[in-house]
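Trainee: Sequence first, predicted coordinates after that:
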Amino acid sequence: MIKFENYIIRPIENSDLALYFDLVERNRKRLEDFFTGTTSRTKSKEDTEVFLAEMIKRREAKTYFPFVLVNSETQDFIGFFDLKNIDWSIPKTEMGCYTDKDFTGKGITSKAMKYFVKYCFEKLRFKKIFLRTHESNKAMQIIAEKCGFEKEGVIRIDYKTTSGELIDLIYYGMLK
């Protein structure tokens, strides 16, 4: 668990079903294109329960690590971080994240990401963390650079959106 100011970043649990579903539901429209798996697998609480169980099973296998960003005063979920596309032979991982629409632009994601990156290097012992973002996501580009990620390049036709469009993504990386 990572604590800073009035926030906690912690692994997601099966008991988080209602709060996690509500976080996705509140932000579904803005997540649709770039969190395709999440939005397609959480259309109902029943779907979300299955999806959560699968995420936790993957965490136990050390192939995926899902975390929630929680307001420690209200216990509301205000964001989500995950580590995916893990290659333990390097070891490296891709970081994904999103913040609730009501908490964007307040600096919380930048602070959370700085603490989360430190945790990934120190506790999980990754040597490289990377993230991918679309050119339209200026906020994530600013956050990545503010947190010390370096732009490594643009990979052409690297992602398929929910609508089926093939798009280029900007890669950012950080070494321990």
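Mentor: Received, thanks. In this text, all values refer to a predicted model and were calculated from it rather than measured experimentally. Numbers count the residues shown, from 1 in each chain.
Trainee: Please make it C-alpha for all contacts and neighbour counts, starting now.
Mentor: OK.
Trainee: What segments of this protein are helices?
Mentor: 17-31, 36-41, 45-60, 108-122, 138-146 (DSSP state H).
Trainee: Can you report how many residues lie near Leu175?
Mentor: 13 (other C-alpha atoms under 10 Å).
Trainee: pretty sure it contacts Lys128?
Mentor: Yes: contact criterion C-alpha atoms under 8 Å: Leu175 and Lys128 qualify, at 4.5 Å.
Trainee: Quick one: residues contacting Lys84.
Mentor: By C-alpha atoms under 8 Å, 6 or more residues apart in numbering, the contact set of Lys84 is 63-65, 93-96.
Trainee: Could you do Thr38 as well?
Mentor: Counted by C-alpha under 8 Å, 6+ apart, Thr38 has contacts Val24.
Trainee: another one to put next to it:
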Amino acid sequence: MFHYQIDDRLTLRQLQMNDANALFRTVESSREELREWLPWIETTQKPADCLAFIDLCLQGARHRQSLNIGIFDRDRLIGCVNYNFIDWQNGSTSIGYWLDPAYQGKGVMTTAVQVMIDYAFYTLRLNRVEIRAATHNKKSRAIPERLRFQKEGMIRQGEWLYDHYEDLVVYGLLSREWTH
């Protein structure tokens, strides 16, 4: 099971079934801010929705297809960072993330993504990490740009967000390029 202590406050660890209520509380308290960029917010209406999500996450981890990690400030769940899908044949994964707005702008997510990149390259021995972000989501795009990902292109209308399509910028990083 994935577990990483960032500092005396922040921990990354795999989501467990008993995290469902905490996950729901964080989503609920940040619903309006998170809704701007996350299409799953509207379908997360009760703790049982988070329980079902975590169950899927655990199945994905068991089959080595994905990995969903909670970001905790002491015992409080403040966000998630994940490998959406692990492509073992091609040695690649895509990282997604979200964070309680009260913790944004403090380097928390950049550090969490760095840990996930290290794990992808040094432990899983993958060759490529990708991040996709909506063209207008400046906060999300700042992370791969800060971590020296290459901007590789755009997927036009790549994500349906409630009532419209969003274009996605694709960022890529190869294991040979990763130094920090």
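Mentor: Happy to help now that I have it. It should be emphasised that the depicted structure is a prediction, and the values quoted were computed from it without experimental measurement.
Trainee: quick one: TM-score?
Mentor: The TM-score (TM-score structural alignment, normalised by the length of the first structure) is 0.90; 172 aligned residues with a C-alpha RMSD of 1.5 Å.
Trainee: So which of the contacts of Lys84 of the first structure is the closest to Gly153 of the first structure?
Mentor: Ranked by distance to Gly153 of the first structure (C-alpha to C-alpha), these are led by Glu94 at 14.9 Å.
Trainee: My guess is that closest one contacts Phe126. True?
Mentor: No: at 10.4 Å, Glu94 of the first structure does not count as touching Phe126 under the criterion of C-alpha under 8 Å.
Trainee: returning to what we had before: which of the contacts of Lys84 of the first structure has the most neighbours?
Mentor: Within the contacts of Lys84 of the first structure, Thr93 tops the neighbour count with 24 neighbours, counted by other C-alpha under 10 Å.
Trainee: Now do the contacts for the closest residue to that one other than its chain neighbours.
Mentor: Distances taken as C-alpha to C-alpha, 6 or more residues apart in numbering place Ile86 nearest to Thr93 of the first structure, at 4.4 Å, with adjacent residues excluded. Contacts for Ile86 of the first structure (C-alpha under 8 Å, 6+ apart) come out as 63-64, 92-94.
Trainee: Can I get these in JSON lines including distance to Lys43 of the first structure?
Mentor: Shown next, in JSON lines, are those (distance: C-alpha to C-alpha, whole Å):
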{"residue": "Thr63", "distance to Lys43 of the first structure": "24"}
{"residue": "Tyr64", "distance to Lys43 of the first structure": "21"}
{"residue": "Lys92", "distance to Lys43 of the first structure": "31"}
{"residue": "Thr93", "distance to Lys43 of the first structure": "27"}
{"residue": "Glu94", "distance to Lys43 of the first structure": "25"}
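Trainee: Let me know the closest of the residues you listed to Leu52 of the first structure.
Mentor: Taking C-alpha to C-alpha as the measure, Leu52 of the first structure lies nearest Tyr64 of the contacts of Ile86 of the first structure, at 11.9 Å.
Trainee: tell me the contacts of the residue mapped onto the closest one from the second structure?
Mentor: Alignment note (TM-score structural alignment): Tyr64 of the first structure maps to Ser66 of the second structure. Residues in contact with Ser66 of the second structure (C-alpha under 8 Å, 6+ apart) are 57, 60, 82-86.
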